[in-house]
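Q: predicted model and sequence follow; I will ask about them next.
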Amino acid sequence: MNRLVTRIGRSARLALLVGSAALLGACNLMPTVAKVDVAEPTSARPVAVVTPGVSNGSIFQAGAYRPLFEDHRARLVGDTLTVQIVEKVSASAKSTSTVEKSGSVDASLTALPYQGVAALGKLGVGGSSTNKFAGKGGTENSNEFSGTITTTVIEVLPNGHLLIAGEKQIGVNDNADVLRFSGQVDPRSIQPGNSVASAQIANVRVEQRGRGGGADAQKIGWLGRFFLNLLPI
């Protein structure tokens, strides 16, 4: 009876040890999300411009200047700018290499000291070698993204360029889609209607992620990921 209890205790400890090791291994194999370095913050409030009061009766105020004969365009911190996101990147590469090398050696004896020609017969040595190698490789990648987002000017750089950033969140039932964008805009690239194409924006950062049941369903469970990384094949 004591031996049976001892065996059960050992089996329980062994099972607990294996389970703990599997759990710790699974914790180390949790999926990591690739991070996009979107400029922070994604919104900004207009900065109050303090200008000395001028009592000359003029209606012009330098701190609140807006061109009279010009469409509204983003130019100050806190202004909004609509971005037409059209990003398409494709790349492909192919390589082929072939190497072939062959050689042959042939030798024969026609005479030896104190031996006649008849004694030698057709004594000879020959050899040949051939080496061949052929290899092919190829890779292809294609990404396409399109959408529209209204961003906010979060900083005006010394050269007049605008640093913009924005975020859009859409929630439906238990799912939420988040779109974040940031980049650097030359004011001269802004089109009528206060919009600009993403192709004319420098240092573009675009991030779209989902949260909720739909996003969780696309992930591999921790136990499946553990065996996927543990098995050699």
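A: Sure thing, it's come through.
Q: rest of the way, CA atoms for contacts and neighbours
A: Fine.
Q: what about the residue nearest to the spatial centre of the chain, distance to residue 227?
A: Residue closest to the mean C-alpha point of the chain, counted by C-alpha atoms, centre = their mean, is residue 34 at 7.2 Å. To residue 227, residue 34 is 22 Å away according to C-alpha to C-alpha, to the nearest Å.
Q: could you do residue 73 as well?
A: Distance from residue 73 to residue 227, by C-alpha to C-alpha: 56 Å.
Q: these two - which one has more neighbours?
A: The neighbour comparison of residue 73 against residue 227 (other C-alpha atoms under 10 Å) goes to residue 73, with 18 against 13.
Q: residue boundaries of the helices in the protein?
A: Secondary structure of the chain, counting by DSSP state H: helices at 2-28, 117-120, 213-217, 222-230.
Q: next one for the comparison:
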Amino acid sequence: MRIQILNNKAIGIIPICLVFFLGACSTSHRAVDSRSTVIPKNLYTKPSNQKPEEGALWPGNTRGNFLFGDDKASVVGDIITVTINENASSTQSATTNTAKDTSLNMQAPNVLGLPSSLGIQNFLNMGTQFDPSVNATVANSMQGTGTVTRNGTLTATISAIITDILPSGNLRIEGRRSVTVNHEEQIMVLRGVVRPQDINFDNTIPSTLIADAAISYRGEGVVADEQRKGWLAKVFSKVWPF
């Protein structure tokens, strides 16, 4: 008897553990780790100790010493300022109208040489004779209308670092910014590929000129937590059939 009671308790504990397990699986993880570095240190170009040549006016690294040259970002580790001004809007609408009418009229004046009433004058005690004729009408119609409208605007400025130089000469950039105010953390991440000739003389570039751009702006904290469903509500949302 005691073993059976313990088994019943164990069976009752299993659904509770399963609910907690599903709730733990349904929790969302951060898509961005704001504490990690943007690029590893081994990607930065190390300055080389160049020996001055005999008769040279500028010993060592001469980058940026050209009179008619510019000092735009061009190597891994340089910084580019990205002006984000994204406006996206879309509208979709659909209208459906269908109609179908079907009618059926079938009569049998004679059945195997006999009259259609088959001699039955009081069919089912209704006081009328038997009539095998069939007359049916079916009408079906449907009307549907749907409209979807989405608008999104993001305006910001973020500095990005050149992480790689592609064989085509284009620059791969990545930028990350994290601002924490009163335990509420706002995280912005930008990744993409830019052309060196699109970079302005002041090392700025608009986000509209970034290829393969991925821009993420999200928050973590009290306000963000209140905008999410609880773990139990997520479980019921996944298994609720209606």
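A: Yep, that arrived. Since the model is a prediction, treat every value here as computed from it, not as a measurement.
Q: picking up where we left off before, deepest in the core, which of the helices of the first structure is it.
A: For the helices of the first structure, average neighbour numbers computed from mean count of other C-alpha atoms under 10 Å are highest in helix 222-230, which has a mean of 14.
Q: check the mean deviation of that one from the second structure.
A: Helix 222-230 of the first structure: mean distance to aligned residues in the second structure after superposition is 2.9 Å, counting by mean C-alpha distance after the TM-score superposition for the first structure.
Q: contacts for that helix?
A: 22, 25-27, 29-30 (C-alpha atoms under 8 Å, 6 or more residues apart in numbering).
Q: go with 7 Å
A: By C-alpha atoms under 7 Å, 6 or more residues apart in numbering, the residues outside helix 222-230 of the first structure that reach it are 25-26, 29-30.
Q: re the thing from before, would you mind measuring from the residue nearest to the centre of the first structure to residue 167 of the first structure?
A: On the measure of C-alpha to C-alpha, residue 34 of the first structure and residue 167 of the first structure end up 18 Å apart.
Q: please apply the same query to residue 11 of the first structure.
A: For residue 11 of the first structure, the distance to residue 167 of the first structure - C-alpha to C-alpha - is 55 Å.
Q: same thing with residue 185 of the first structure?
A: With distances taken as C-alpha to C-alpha, residue 185 of the first structure is found 17 Å from residue 167 of the first structure.
Q: so which of the two has more stuff around it?
A: residue 185 (24 against 20).
Q: which residue in the second structure aligns with the more buried one?
A: In the second structure, the residue matched to residue 185 of the first structure (TM-score structural alignment) is residue 194.
Q: quick one, strands of the first structure?
A: With DSSP state E as the criterion, the first structure has strands at 80-108, 124-156, 162-172, 175-185, 195-197, 201-212.
Q: dump those to CSV, plus distance to residue 4 of the first structure.
A: Listed next are these as CSV, based on distance: least, C-alpha to C-alpha, whole Å:
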stretch, distance to residue 4 of the first structure
strand 80-108, 66
strand 124-156, 61
strand 162-172, 58
strand 175-185, 53
strand 195-197, 76
strand 201-212, 49
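Q: and these: which comes nearest residue 15 of the first structure?
A: With distances scored as C-alpha to C-alpha, the stretch of these nearest to residue 15 of the first structure is strand 201-212 (34.4 Å).
Q: average offset between that closest one and the second structure?
A: Mean for strand 201-212 of the first structure is 1.7 Å (mean C-alpha distance after the TM-score superposition for the first structure).
Q: that strand maps to which residues in the second structure?
A: Mapping strand 201-212 of the first structure onto the second structure (TM-score structural alignment) gives residues 210-221.
Q: go ahead and name everything in contact with the matching stretch.
A: 183-194.
Q: which of those residues lies closest to residue 68 of the second structure?
A: Closest to residue 68 of the second structure, out of all of the contacts of stretch 210-221 of the second structure and judged by C-alpha to C-alpha, is residue 194, at 23.5 Å.
Q: can you give me the end-to-end distance of stretch 155-164 of the first structure?
A: Stretch 155-164 of the first structure: ends 7 Å apart by C-alpha to C-alpha.
Q: distance check, the spatially closest residue to residue 90 of the second structure that is not a sequence neighbour against residue 87 of the second structure.
A: Excluding its sequence neighbours, the residue lying closest to residue 90 of the second structure (C-alpha to C-alpha, 6 or more residues apart in numbering) is residue 150, at 5.3 Å. Residue 150 of the second structure sits 11 Å away from residue 87 of the second structure, going by C-alpha to C-alpha.
Q: please name the nearest non-neighbouring residue to the counterpart of residue 175 of the first structure in the second structure.
A: Here residue 175 of the first structure is matched to residue 184 in the second structure, going by TM-score structural alignment. Using C-alpha to C-alpha, 6+ apart and skipping residues adjacent in sequence, the residue nearest residue 184 of the second structure is residue 221, 4.4 Å away.
Q: and the gap between that neighbour and residue 19 of the second structure?
A: For residue 221 of the second structure, the distance to residue 19 of the second structure - C-alpha to C-alpha - is 25 Å.
Q: again with residue 153 of the second structure
A: Per C-alpha to C-alpha, residue 153 of the second structure is found 39 Å from residue 19 of the second structure.
Q: ditto for residue 140 of the second structure
A: Taking C-alpha to C-alpha, one finds residue 140 of the second structure at 46 Å from residue 19 of the second structure.
Q: residue 197 of the second structure now?
A: Distance from residue 197 of the second structure to residue 19 of the second structure, by C-alpha to C-alpha: 56 Å.
Q: now residue 142 of the second structure
A: For residue 142 of the second structure relative to residue 19 of the second structure (C-alpha to C-alpha), the value is 42 Å.
Q: okay, now residue 188 of the first structure: neighbour count?
A: By other C-alpha under 10 Å, the residues close to residue 188 of the first structure number 9.
Q: with residue 173 of the first structure instead?
A: Using other C-alpha under 10 Å, residue 173 of the first structure is surrounded by 7 other residues.
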